[in-house]
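S.K.: here are the coordinates; sequence isn't available:
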């Protein structure tokens, strides 16, 4: 996931960093690395702080407010951190650093959202992203532990969370599945099924 994220930052930095006279050419890679560290650090703080629903909403494309990704509180925090880091490391003004982030960050996050919310694109997925943010667990290790982040991500990708989604997620969390949600051994899925009369 981290390699793909760095590649997305490089793809979106041509005008904002590489062709920017405010960033000397010898500092191009360092500036991109600074943006990368801010994105990873911001997402990591949210994941480790327990805001998985916020991250899932963001990465499924439902996290924008007022139609703009930059209005999302997670993105705003990442942007603020990145702007501060660019100012500190490269002596940029607030407006110069802000312009760079305003050009780079939306494109990077939009590409991440496009990849993670598309089940047919496995170059980036919820399992890989969450594994990287929560300590480098591989997605298959998460699945062996009964927690399939991809299943949760795809359940939320349509912007709605219905009872079927809850049952699938509940089964995933405790190693059950939607097929046995109403029977014995259905874990959280079975419990939810009983509560809601499924």
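M.R.: Done, it's in. The structure presented is a predicted model; accordingly, all values stated were derived computationally and were not measured.
S.K.: from now on I want contacts and neighbour counts done on CA atoms only, so please keep to that.
M.R.: Will do.
S.K.: quick one, what contacts the residue nearest the centre of the chain?
M.R.: For the chain, the residue nearest the mean C-alpha position is residue 59 (4.5 Å; CA atoms, centre = their mean). Contact analysis of residue 59 by CA atoms under 8 Å, 6 or more residues apart in numbering lists 109, 112, 113, 116, 117, 126.
S.K.: list the helices and strands the longest helix belonging to the chain packs on?
M.R.: Taking DSSP state H as the assignment, the helix of the chain that covers the most residues is helix 94-116. Helix 94-116 sits against helix 2-11, helix 52-59, helix 73-90, with contacts defined as 3 or more CA pairs under 8 Å, 6 or more residues apart in numbering; DSSP states H and E.
S.K.: pasting the second one now:
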């Protein structure tokens, strides 16, 4: 997945990196690679810190991958920090790169993931990779379907959170291997 994500960043890197006078040409590939790694790491951090619902909404098309989306903001922040720390870009330059690139990359990633004719990304593979294999046995496509249909609010409190996901898998019975798998998916 990481190689495909870096290739996706490369495809979108035109004005943000390749044609950007702030980025020395000899460092283009390093910046592209670091950006892809930062996006992947950021997605992993969002999921492990309880943001699974937000990521599922993004991939399910309920939330647009715009600069106002909390997942995009989080990932952009990661990219900005990485660019500043690793390459010495100032805040304005790093903001320009991330602001131009992250929403476009996520839009393409979501589009490719949801395109049955494109097998470069698949939602189950992405989540397996991001969770370090802990999402095996969890039907991510099924979760995505529940999010897009609004069917994850199992406790009726108006939001979808970890309690709802746990209730869905335990069936109210308090556990089992699948529930343990979901709990492990949310922790690092």
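M.R.: The structure has been received and is ready for your questions. All figures in this text were calculated on a predicted structure; none of them were measured in a lab.
S.K.: which residue in the first structure aligns with residue 114 of the second structure?
M.R.: In the first structure, the residue paired with residue 114 of the second structure according to TM-score structural alignment is residue 117.
S.K.: tell me, how many residues neighbour the closest residue to residue 23 of the first structure other than its chain neighbours?
M.R.: Nearest non-adjacent residue to residue 23 of the first structure, counting by CA to CA, 6 or more residues apart in numbering: residue 17, 6.4 Å away. Using other CA atoms under 10 Å, residue 17 of the first structure has 24 neighbouring residues.
S.K.: for residue 17 of the first structure, give me its contacts.
M.R.: By CA under 8 Å, 6+ apart, the neighbours of residue 17 of the first structure are 23, 28, 31, 32, 100.
S.K.: tell me which of those residues fall in helices.
M.R.: Those of the contacts of residue 17 of the first structure mapping onto helices are 28, 31, 32, 100, per DSSP H.
S.K.: isn't the second one up against residue 86?
M.R.: What that stands for is residue 31 of the first structure. Yes: counting by CA atoms under 8 Å, residue 31 of the first structure touches residue 86, with 7.0 Å between them.
S.K.: counterpart of residue 89 of the second structure in the first structure?
M.R.: Match for residue 89 of the second structure (TM-score structural alignment): residue 92.
S.K.: verify the stated contact: that match with residue 85.
M.R.: No: with contact defined as CA under 8 Å, residue 92 of the first structure does not reach residue 85; the gap is 9.6 Å.
S.K.: quick check, distance from the longest helix of the first structure to the centre of its chain.
M.R.: Helix 94-116 of the first structure sits 13 Å away from the centroid of its parent chain (CA atoms, centre = their mean, to the nearest Å).
S.K.: same check on stretch 46-63 of the second structure?
M.R.: Relative to its chain's centre, stretch 46-63 of the second structure lies at 7 Å (CA atoms, centre = their mean).
S.K.: so which bits of that stretch are buried?
M.R.: Neighbour-count burial for stretch 46-63 of the second structure flags 46-48, 51-61, 63 (criterion: 16 or more other CA atoms under 10 Å).
S.K.: likewise for stretch 88-102 of the first structure?
M.R.: Of all the residues in stretch 88-102 of the first structure, those buried under the rule 16+ other CA under 10 Å are 92, 96, 97, 98, 100, 101.
S.K.: Throw those residues into CSV and include distance to residue 166 of the first structure, thanks.
M.R.: Formatted as CSV, the buried residues of stretch 88-102 of the first structure follow (distance: CA to CA, whole Å):
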residue, distance to residue 166 of the first structure
92, 47
96, 45
97, 42
98, 40
100, 40
101, 36
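S.K.: what's the closest of those residues to residue 135 of the first structure?
M.R.: Nearest to residue 135 of the first structure among the buried residues of stretch 88-102 of the first structure: residue 101, at 26.4 Å, using CA to CA.
S.K.: what lines up with the closest one in the second structure?
M.R.: Superposed on the second structure with TM-score structural alignment, residue 101 of the first structure falls opposite residue 98.
S.K.: its match is in contact with residue 84, isn't it?
M.R.: No: in this structure residue 98 of the second structure lies outside contact range of residue 84 using CA under 8 Å: 11.1 Å.
S.K.: so what's residue 94 of the second structure up against?
M.R.: Residues in contact with residue 94 of the second structure (CA under 8 Å, 6+ apart) are 79, 80, 81, 83, 84.
S.K.: helix, strand, or coil at residue 119 of the second structure?
M.R.: Assigned by DSSP: H, G, I helix; E, B strand; the rest coil, the conformation of residue 119 of the second structure is coil.
S.K.: tell me who's in contact with it.
M.R.: Residue 119 of the second structure touches 112, 113, counting by CA under 8 Å, 6+ apart.
S.K.: equivalent analysis for residue 91 of the first structure, please.
M.R.: Contacts for residue 91 of the first structure (CA under 8 Å, 6+ apart) come out as none.
S.K.: quick check: it vs residue 27 of the first structure, distance?
M.R.: Here residue 91 of the first structure is placed at a distance of 12 Å from residue 27 of the first structure (CA to CA, to the nearest Å).
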